[in-house]
Each structure stands twice: as structure tokens, then as C-alpha cells.
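K.L.:
only the shape, not the letters, is given here:
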């Protein structure tokens, strides 16, 4: 899948996130049941690979399958100020550095609000739960604060 296809899809989300202190093009794919890292990106991370006890068979485009023999254990992926551990299977990927499975995201316990940047920003009143506490929040939602 390309970045353009990801932008036009309702089934995936993509963006740039920090993986092991390096910026990475990440695709969050609800159809994936494993998480992957591109061979090109894994070489930049300078971390040893761990052999899997049993190779994993991965179906890629058009029904073709490939085997994964290694795993990248305990990699860090950062969302805002939070860092989470993830295991990644190295393989040839298109233009993304990392593909994160939805199974991994199901294990995370954090609140996320996804916004379509092609539309006007949401108001406090339009966000469920947050709208119940309008007196706590600013009238306008600021973007990401600049690093100081």
C-alpha cells in the first residue's frame, strides 16, 4: 500500500512516528495480524535480530506468501509523550518503514482521537466525553505544543 492509498482508505491510518529514536513512516493496518518492519529501516536501527522458534508464514499481495524467520524484540514506538514496546517481523515493505497490526493496538490502553486534517478542526462540543467537561478545557483545541 502506498501513502496515497493509505490517505484515501478508511481501513488504515498512517503517519510519522518515532521508532527506537528514529522517525518512521508507520502504517496502522486493521487487516494485519502481525507487525512488520522494513529490511531497509531495521538496518538503520543497529539492533540484533532474534531468531523465531518457528518461522511465520505471511500472506502478502495477490495471495503470495513469504516466511519470516526473525523478530525485532522490544522496539519502542512513541505516541506523543508515551512510549510502547512492540515486536516487529523484518520483511520487504513498500514505502512504509513499519506496519503495525491492530492486534497490537488492542493491547494498548490509551485514549486517542483521530482527526481528519482535511476538515475544519473539531470543537470541544463535538468530542464525546470531553464535551461533558467544557469548563476544564480551552474554548479552542490547540495543536501540538512546541518543544521548549
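P.N.:
Okay, I see it. Bear in mind that the values here come from a model prediction, so they are computed numbers and not experimental data.

K.L.:
use CA for all of it now, contacts and neighbours both
P.N.:
Will do.

K.L.:
burial check on the closest residue to residue 32 other than its chain neighbours, number of neighbours?
P.N.:
Of all residues not flanking residue 32 in the chain, residue 101 sits nearest, at 4.8 Å (C-alpha to C-alpha, 6 or more residues apart in numbering). Residue 101 is flanked by 19 other residues according to other C-alpha atoms under 10 Å.

K.L.:
could you do residue 86 as well?
P.N.:
Residue 86: 17 neighbours (other C-alpha under 10 Å).

K.L.:
the helices in the protein, which residues?
P.N.:
Applying DSSP state H to the chain gives helices spanning 3-7, 39-45, 102-107.

K.L.:
comparison target below:
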């Protein structure tokens, strides 16, 4: 029971701070929740598809390149946040696998979330005689050896010309070049 001048029935009153004029979700003075000193798990997306499907999809580009001297299918995918290497191909590289500081949780095409806790450094990708020394995350990939995602595309100012299946790459301090994918017009 309360007096009429204290009634909050027809007023917007925040249940968090008891002030009028807003409700809890719109509260301007949100208190920061104390969090333990544990870094959050990072999240990323990696839209995996089968090799044959990648040849038909318009928003990715695919081609075989030399990686550490071995030929492998490389997919350029602006829908992937991070660059990845298949477990199978990563094992052929005979490079040390290191633990990540934080486990990365990757959402794959099926909607499942896959934890990734390793990385492989010193992977040399030869794109038309332009070498890139990369650090990639090992994961199960469907028919690809490597997926180059936004963490590679963005710093190399790469632009996927989807209709033509061409990637225009403008790496810092180097001349720009084109990568022609399979079925390029």
C-alpha cells in the first residue's frame, strides 16, 4: 500500500535505480557488472561449404595456390572473420602448432559452434608470386586447405569482385595485383 503521490503505476520508473523517466533496459546510468579478470572467449564466423558448392556461390572466390610449396585450394571468403587452415593440410606443413591466448569460438555453416584453441604460424601463401607469411587457425574444412577471411582481406585491402570471381589485392607497400578464381569471366 502507498499514497497516490508515490504511485508508479502509470509512470515510467526504472526498477534498477528507481528514477522516473525511463525503464530498466533504457537506463542511462547502467552499472558496470564486476567481471573476474578472465578474458572473454572470442567469437567468429566461418561459413564452410563443400568444394563444388564454392565454385557456384557468388560471394566467394576459389583457386589453387602454392602454400609452403604445396598446391592447395584457397578460398577467399568475406563471410569468414578469421583465416583458417584445414587440420589435414596443416599437418602436411610440418610447422609447430601453438596455443591461442584465448579460445576462439567459431560458428560454422551448420550453425554449430566449434572451439578453436590453436594456431599455426609461418604459413607462406604464394599468390601469383606475391608471398604472404600468415598465422592461420586449424579447423575441419570441407574440401579446402585454406580459407582467407576478413583478417587477411582487410589489411591487404583485398576486394572480391564477386560477379567475375576476381580478388583485387593492394597489400601495403606493394604493387596491387589480381587473383583470378576458378570460373573467372
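P.N.:
Good, I have the coordinates. In this text, all values refer to a predicted model and were calculated from it rather than measured experimentally.

K.L.:
which position in structure 2 aligns with the residue nearest to residue 32 of structure 1?
P.N.:
Aligned counterpart of residue 101 of structure 1 in structure 2: residue 149 (TM-score structural alignment).

K.L.:
so its match makes contact with residue 82?
P.N.:
Yes: at 4.8 Å, residue 149 of structure 2 counts as touching residue 82 under the criterion of C-alpha atoms under 8 Å.

K.L.:
circling back: contacting residues for the residue nearest to residue 32 of structure 1?
P.N.:
Residue 101 of structure 1 makes contact with 28, 29, 30, 31, 32, 33, 34, 35, according to C-alpha atoms under 8 Å, 6 or more residues apart in numbering.

K.L.:
distance check, the corresponding residue of structure 1 for residue 127 of structure 2 against residue 105 of structure 1.
P.N.:
In structure 1, the residue paired with residue 127 of structure 2 is residue 79, using TM-score structural alignment. As judged by C-alpha to C-alpha, to the nearest Å, residue 79 of structure 1 and residue 105 of structure 1 stand 12 Å apart.

K.L.:
same thing with residue 116 of structure 1?
P.N.:
Using C-alpha to C-alpha, we find residue 116 of structure 1 at a distance of 20 Å from residue 105 of structure 1.

K.L.:
those two - which one has more neighbours?
P.N.:
residue 105 (14 against 8).

K.L.:
wait, what's in contact with that one?
P.N.:
The contact partners of residue 105 of structure 1, taken as C-alpha under 8 Å, 6+ apart, number zero.
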